[in-house]
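Trainee: next comes the sequence, and after it the predicted model I'd like to discuss.
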Amino acid sequence: MILDDEVFAVILAISIVLSVVGIAVSLPRPSENFAAIGLLNKEGKIGDYPSNVRVGQVISLNVFVYNHLGYTALFRVDVKVGDGGVPSNTTPLPKPPLFSLYTLLGNYENATIPFNVTFTYPMLNQTLVLELYVYSPDNSTWVYMGEYVFLRLNVTGVVF
């Protein structure tokens, strides 16, 4: 069977289109790079958080940090008392941290870090804020990732 030029051109065009589609489908897609933070209760689970505490009472919680940045990274979690405020995804809360927690994680690794916090003065709708930072070795600084979690509490009573 002899193919004329038009039939040959159509077959060639279909072959090229199918080849391009096949290559595009088979290429690995770049993954989205991110890090995540989560607040866990004292048993290391989501939920059952304290909502009413007394001044001076020790609150035990856990923070969960997950690395999906594509490289090993050093993370810092700043624990802050927000006095009712919370940060944004671009600006951290303008309060000094009570303390910071650190963890070094490889890609796809996570860590659950226990911590205790105590409030020193009463306040309704108080916020406990945890902000996630990553260390940038390029400029030797900590970079706020725009990731945070917070817990609203009613802090009542007198100092023990």
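Mentor: Now that the structure is in, tell me what you want to look at.
Trainee: use CA for all of it now, contacts and neighbours both
Mentor: Will do.
Trainee: and the strands in the chain, which stretches?
Mentor: 34-40, 52-54, 58-68, 73-81, 99-105, 110-118, 123-136, 141-156 (DSSP state E).
Trainee: out of the ones you listed, which is closest to residue 89?
Mentor: Closest to residue 89 of those, according to CA to CA: strand 141-156, at 4.0 Å.
Trainee: so which bits of stretch 58-77 are buried?
Mentor: For stretch 58-77, the neighbour count (16 or more other CA atoms under 10 Å) marks 59-69, 73-77 as buried.
Trainee: quick one: which of the residues you listed is nearest residue 86?
Mentor: Among the buried residues of stretch 58-77, and counting by CA to CA, the member closest to residue 86 is residue 77, at 14.7 Å.
Trainee: and which of the buried residues of stretch 58-77 is nearest residue 151?
Mentor: Once CA to CA is applied, the member of the buried residues of stretch 58-77 that ends up nearest residue 151 is residue 61, at 10.7 Å.
Trainee: before we go on, here's another structure to hold up against the first:
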Amino acid sequence: MSWVFDEEVLAVLAAIAVIAIVFAVSQALYAGRVVEPFSELGLLGSSGKIGDYPRNVAMGLPFQLNIYVGNHEGKVMYYRVLVKVGDKSSIVNASTPLSTEPIMDVRVVLEHNSSRIIPINITLYEPMINARLVFEMWIYDEVAGVFKYHGRWNQLWINVTENAAPTSSQGHSRVLSLSPSIESKVAEAYAAVRRAEEAGGDIREMSTLLNSAIEAASRGDLYVAEKLLETVLSL
């Protein structure tokens, strides 16, 4: 049986062959590489799902939300999510963070292609109508040694109603910030994780210990935090 091809059919086959070659070459070039690195920031309700957000909360009483953070940057990342309170006149966008002090500081270290849902309890102590609860993603710049706004943010509009029961605190919920000494040690440990990653090592244990150290420091258990950081640096 013989096959007869006219010029039009041959042209189509040639085009398909070129596309196949280009695709194969691109797959070889980008194998193991992240073509478009990105990070994810999401806000989930108390059940850990999209929706089920509170619309009204009582002043001085905690309410729960969940923060979703995802890393697809091609390397291990050190994230901060700053929680801030604004109103209708507040300005926040992909290039400008909200110009106000945070009421909460949430931190996590994530390996490439990993994510985490972080439960948080927020307490607001001032009555407000249409309060703008803003969640900003910041990432650690290992070259500059500082956190930089990453342009990812979420918001929740909420009413804070007066509570008849007395409250023991004034202002918003306290910021869970790290002391300068612990801050520098966490940065040093993160740099060690990055070096191990670039050397092709398995960084899962180091990342887990580093997150445990951050959590311990955030709740004020500095002794445990320092011991965990020492372990990370020794690996």
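Mentor: That came through fine. Please read all numbers here as calculations on a predicted model, not as lab measurements.
Trainee: closest to residue 88 of structure 1 out of the strands of structure 1?
Mentor: strand 141-156 (6.8 Å).
Trainee: what's the closest one aligned against in structure 2?
Mentor: Alignment of strand 141-156 of structure 1 against structure 2: residues 146-161, by TM-score structural alignment.
Trainee: can you give me the buried ones in that stretch?
Mentor: Buried, per 16+ other CA under 10 Å, within stretch 146-161 of structure 2: 149, 150, 151, 152, 153, 154, 155, 157, 158, 159, 160, 161.
Trainee: who's in contact with the residue positioned nearest the centre of structure 2?
Mentor: In structure 2, the centroid-proximal residue (CA atoms, centre = their mean) is residue 69; its distance is 3.9 Å. Listed by CA atoms under 8 Å, 6 or more residues apart in numbering, the contact set of residue 69 of structure 2 reads 39, 40, 41, 42, 115, 116, 117.
Trainee: which position in structure 1 pairs with the last one?
Mentor: The one in question is residue 117 of structure 2. With TM-score structural alignment as the criterion, residue 117 of structure 2 pairs with residue 112.
Trainee: please apply the same query to the third one.
Mentor: Residue 41 of structure 2 maps onto residue 37 in structure 1, with residues paired by TM-score structural alignment.
Trainee: just to revisit the earlier point, burial measure for the match of residue 117 of structure 2, as a count.
Mentor: Neighbourhood size, residue 112 of structure 1 [other CA atoms under 10 Å]: 16.
Trainee: could you pull up the residues touching it?
Mentor: Going by CA under 8 Å, 6+ apart, residue 112 of structure 1 touches 44, 62, 63, 64, 65.
Trainee: so how far is residue 149 of structure 1 from the second one?
Mentor: Translated: residue 62 of structure 1. The gap separating residue 62 of structure 1 from residue 149 of structure 1 is 12 Å, by CA to CA, to the nearest Å.
Trainee: what touches both of the two?
Mentor: residue 39.
Trainee: longest helix of structure 2?
Mentor: Criterion DSSP state H: the longest helix present in structure 2 is helix 7-30.
Trainee: for it, name the packing helices and strands.
Mentor: Packed against helix 7-30 of structure 2, as judged by 3 or more CA pairs under 8 Å, 6 or more residues apart in numbering; DSSP states H and E, are no other helices or strands.
Trainee: mind listing what's buried along it?
Mentor: By neighbour count on 16+ other CA under 10 Å, the buried set for helix 7-30 of structure 2 is empty.
Trainee: so how far is that helix from its chain's centroid?
Mentor: 40 Å (CA atoms, centre = their mean, to the nearest Å).
Trainee: still on that earlier bit, I'd like the strands of structure 1 as JSON lines, with distance to residue 16 of structure 1 appended.
Mentor: JSON lines is the format used below for these (distance: least, CA to CA, whole Å):
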{"stretch": "strand 34-40", "distance to residue 16 of structure 1": "37"}
{"stretch": "strand 52-54", "distance to residue 16 of structure 1": "67"}
{"stretch": "strand 58-68", "distance to residue 16 of structure 1": "37"}
{"stretch": "strand 73-81", "distance to residue 16 of structure 1": "43"}
{"stretch": "strand 99-105", "distance to residue 16 of structure 1": "44"}
{"stretch": "strand 110-118", "distance to residue 16 of structure 1": "44"}
{"stretch": "strand 123-136", "distance to residue 16 of structure 1": "45"}
{"stretch": "strand 141-156", "distance to residue 16 of structure 1": "44"}
